[in-house]
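**Student:** Sequence first, predicted coordinates after that:
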Amino acid sequence: ALLFIENVGNLVCPAMWDLGERAKIAILSVTEGEDKPLKYPDMFAAARLLVLNKIDLLPHVDFDVPRCIEYALRVNPAIEVLLVSAKTGQGMDAWLDWLLESAHTHDMHGASEAHAHPHAAAPAAATAAGAA
């Protein structure tokens, strides 16, 4: 099962509460500014994935993608980053693949048990909580 929990308020709130999730995902729109990983380090330190959304707007906003990624990695060297545009679909396949791989878990069965799906080297998360 996959459960999305969207925060209300700023990026401080979801980082400080254990909601029972297996992974936090920070979703950052390029319209918000590349400084957010430094402004809200708790959220980005807790996140397993940073989704940079609305990349179709990059030609129209002052947003430095490499700098944002650098800031996120400074706060969390293990964070993964995906660039997506929900409007154009760019990066959505990678986002969906990440979700599917992360949703797979062996809590109910061992990896060596026979079952109808392959086991690629994938993260062991089953649910994700996000921040927008």
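**Tutor:** Perfect, I can see it now. Numbering: from 1, shown residues only.
**Student:** C-alpha from now on. contacts and neighbour counts both.
**Tutor:** Noted.
**Student:** So which other helices or strands are in contact with whichever helix or strand residue 98 is part of?
**Tutor:** Residue 98 belongs to helix 92-103 when assigned by DSSP states H and E. Counting contacts by 3 or more C-alpha pairs under 8 Å, 6 or more residues apart in numbering; DSSP states H and E, helix 92-103 packs against no other helix or strand.
**Student:** What residues sit buried inside that helix?
**Tutor:** For helix 92-103, a neighbour-count test (16 or more other C-alpha atoms under 10 Å) marks 92, 95, 99, 101-103 as buried.
**Student:** ok, these vs residue 69, which is closest?
**Tutor:** residue 95 (16.7 Å; C-alpha to C-alpha).
**Student:** The structure to be compared is supplied as follows:
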Amino acid sequence: MLSALHHPKLADCRRLFLRNYEVMINIGVHDFEKKGEQRVLINVDLYIPLALSTPMDDQLEEVVDYDFMRETIARRMAQGHVHLQESLCDDVVRAMLAHPKVRAARVSTMKPDVYPDCEGVGVEVFQIKESL
């Protein structure tokens, strides 16, 4: 996949990422899916302007903390059942873009245990803020 950093609005950004964050969530539209949690892998890329994320004093307050991504996802998981991966991705990307330093975000989810003959099924969304 071509890096979104090649997008002109992101040329002055650095990319923070969270890879294959495994969560258990009640997700799905089928009756059997509503009876328990499923394993979902979540990936996040945040695009942050270098001017807002280049530390001068090597201090955590000067950058976006990785904990922000995990805590944001955990808050969404705590809200309960979601029918569609598309809805989950949309919720998470909106929450990521709410951070004042984040210019763009990419979120993907994958359910790895749906079919025995493939790695997983999933969805991905990418959004850029109009301003920042």
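**Tutor:** It's in. Quantities reported herein were computed from a predicted structural model and do not represent experimental measurements.
**Student:** so what number do they get for TM-score?
**Tutor:** Laid over one another, the chains give 0.26 as their TM-score (TM-score structural alignment, normalised by the length of the first structure), with 55 aligned residues with a C-alpha RMSD of 4.7 Å.
**Student:** just to revisit the earlier point, distance to residue 80 of the first structure added to the buried residues of helix 92-103 of the first structure, as TSV?
**Tutor:** Below are the buried residues of helix 92-103 of the first structure laid out as TSV (distance: C-alpha to C-alpha, whole Å):
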residue	distance to residue 80 of the first structure
92	15
95	11
99	12
101	14
102	12
103	16
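**Student:** Would you agree residue 24 of the second structure is in contact with residue 40?
**Tutor:** Yes: at 6.2 Å, residue 24 of the second structure counts as touching residue 40 under the criterion of C-alpha atoms under 8 Å.
**Student:** between those two, who's got more neighbours?
**Tutor:** residue 40 (24 against 12; other C-alpha atoms under 10 Å).
**Student:** check contacts around the more buried one.
**Tutor:** Counting by C-alpha atoms under 8 Å, 6 or more residues apart in numbering, residue 40 of the second structure touches 22-25, 109-112.
**Student:** measure residue 38 of the second structure to residue 22 of the second structure for me?
**Tutor:** 10 Å (C-alpha to C-alpha, to the nearest Å).
**Student:** So between those two, which is more surrounded?
**Tutor:** Per other C-alpha under 10 Å, whichever of residue 38 of the second structure and residue 22 has more neighbours is residue 38, with 18 against 14.
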